[in-house]
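# No letters, just coordinates:
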């Protein structure tokens, strides 16, 4: 069901399919860690040209590493630092075409060249971020930003049903 070659529509159609698949994975499952893990795995198999995808969960004034796919990553990121912390402090999705030009970028994987970070909200408040890195310069565009924001909004709607270590 989740094999990459099954995505044969337009990018927009494929993103719609992934969002429906996300609902199928998280609906009725109360464990946030499991839901974040499945969401990261789903995006990892769907998106081309990425080398890291995962979540950071907001705890106080810092983001703490949550479920991800990729190389080991930074464990704690203060709000306002790096792309992830900046996305939280601004409260908006950030697309960085070249991370080496982003002031204060935190390099966890030297192979990463571009990044998108999407705030994850529940009940109107930011509870974490979705973070995706790519070795390709300018990998992410407006279509990615729009649909990954919808993906995060969908996941956020199920946050309140959740519990577990990430909650």
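Sure thing, it's come through. As the structure is a computational prediction, the values presented were derived from the model and not from experiment.
# C-alpha only now, for contacts and for neighbours.
Noted.
# For the nearest residue to residue 61 once chain neighbours are set aside, which residues are in contact?
Setting aside the residues directly before and after it, residue 61 is nearest to residue 79 in space (C-alpha to C-alpha, 6 or more residues apart in numbering), at 5.7 Å. Shown in contact with residue 79 (C-alpha atoms under 8 Å, 6 or more residues apart in numbering): 61-63, 85-86, 88-89.
# let's bring in a second one:
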């Protein structure tokens, strides 16, 4: 199994390689669920010290659980509620160092201590969010944010509504 610590180079180089791997993995596949499934599996394999990695999709004016790696999760999240709903409403990445300090945090896994949520937009429309949780506080650095946002940019080339 390859994890982030298995990749050579600095964090930026590691994330660049991960994005290339994602692009190659999804090349030629048009099924959205298959692509999200492989994307969550690839990220879950790459990232150290995480306990949940997956997608919530924007459907019927809410976020609905999509492909993920980890323990069973909340199925429905209202736009504007919790970290995922807030990132979706603002359409901006949110990094939370301590989920217990985030007002309205939705605790699907009691082990989660920190979180990053990156919105996914296609042609200016909200498609969903990528949600990653960690069992340690302050897990996600600015390098992680940049790398995961780039990962999402590559992913959107392989998604459609």
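Happy to help now that I have it. Everything quoted here is computed from the prediction, not taken from an experiment.
# Looking at the second structure now, which of the contacts of residue 79 of the first structure still hold up?
Here is what carries over to the second structure from those, by both residues aligned by TM-score structural alignment, their matches' C-alpha atoms under 8 Å: 61-63, 85-86, 88-89.
# about what we covered before: can you flag the buried ones in the contacts of residue 79 of the first structure?
Buried members of the contacts of residue 79 of the first structure, counted by 16 or more other C-alpha atoms under 10 Å: 62-63, 85-86, 88-89.
# mind checking how far residue 24 of the first structure is from residue 42 of the first structure?
Distance of residue 24 of the first structure to residue 42 of the first structure, computed by C-alpha to C-alpha, to the nearest Å: 11 Å.
# Next: residue 11 of the first structure.
For residue 11 of the first structure, the distance to residue 42 of the first structure - C-alpha to C-alpha - is 15 Å.
# And those two? Which one has more around it.
Using other C-alpha atoms under 10 Å, the more surrounded residue of residue 11 of the first structure and residue 42 is residue 42, with 21 against 13.
# Point to the residue nearest the middle of the second structure.
For the second structure, the residue nearest the mean C-alpha position is residue 130 (2.7 Å; C-alpha atoms, centre = their mean).
# Now do the contacts for that residue.
Per C-alpha under 8 Å, 6+ apart, neighbours of residue 130 of the second structure: 53-56, 117-120, 152.
# Might you specify the subset of those residues located within helices?
Counting by DSSP state H, those place residue 152 in helices.
# Of the contacts of residue 130 of the second structure, which belong to strands?
53-56, 117-120 (DSSP state E).
# Just confirm residue 76 of the first structure contacts residue 61, I think it does.
No. With contact defined as C-alpha atoms under 8 Å, residue 76 of the first structure does not reach residue 61; the gap is 10.1 Å.
# related to what we said a few turns ago, what's the closest residue to the residue nearest to the centre of the second structure other than its chain neighbours in contact with, if anything?
Computed as C-alpha to C-alpha, 6+ apart, the closest residue to residue 130 of the second structure that is not its neighbour in sequence is residue 55, at 4.7 Å. By C-alpha under 8 Å, 6+ apart, the contact list for residue 55 of the second structure reads 36, 40, 65-68, 128-131.
# Break down the first structure into its helices, ranges please.
With DSSP H as the criterion, the first structure has helices at 11-26, 32-46, 82-90, 142-157.
# Deepest in the core, which of those is it.
helix 82-90 (a mean of 22; mean count of other C-alpha atoms under 10 Å).
# Among the contacts of residue 55 of the second structure, name the buried ones.
Using 16+ other C-alpha under 10 Å, the buried members of these are 36, 40, 65-68, 128-131.
# with those in mind, which one is nearest to residue 1 of the second structure?
Among those, residue 40 lies closest to residue 1 of the second structure (C-alpha to C-alpha), at 15.1 Å.
# State the distance from the closest one to residue 103 of the second structure.
Going from residue 40 of the second structure to residue 103 of the second structure by C-alpha to C-alpha gives 26 Å.
# Equivalent analysis for residue 76 of the second structure, please.
Applying C-alpha to C-alpha to residue 76 of the second structure and residue 103 of the second structure gives a distance of 18 Å.
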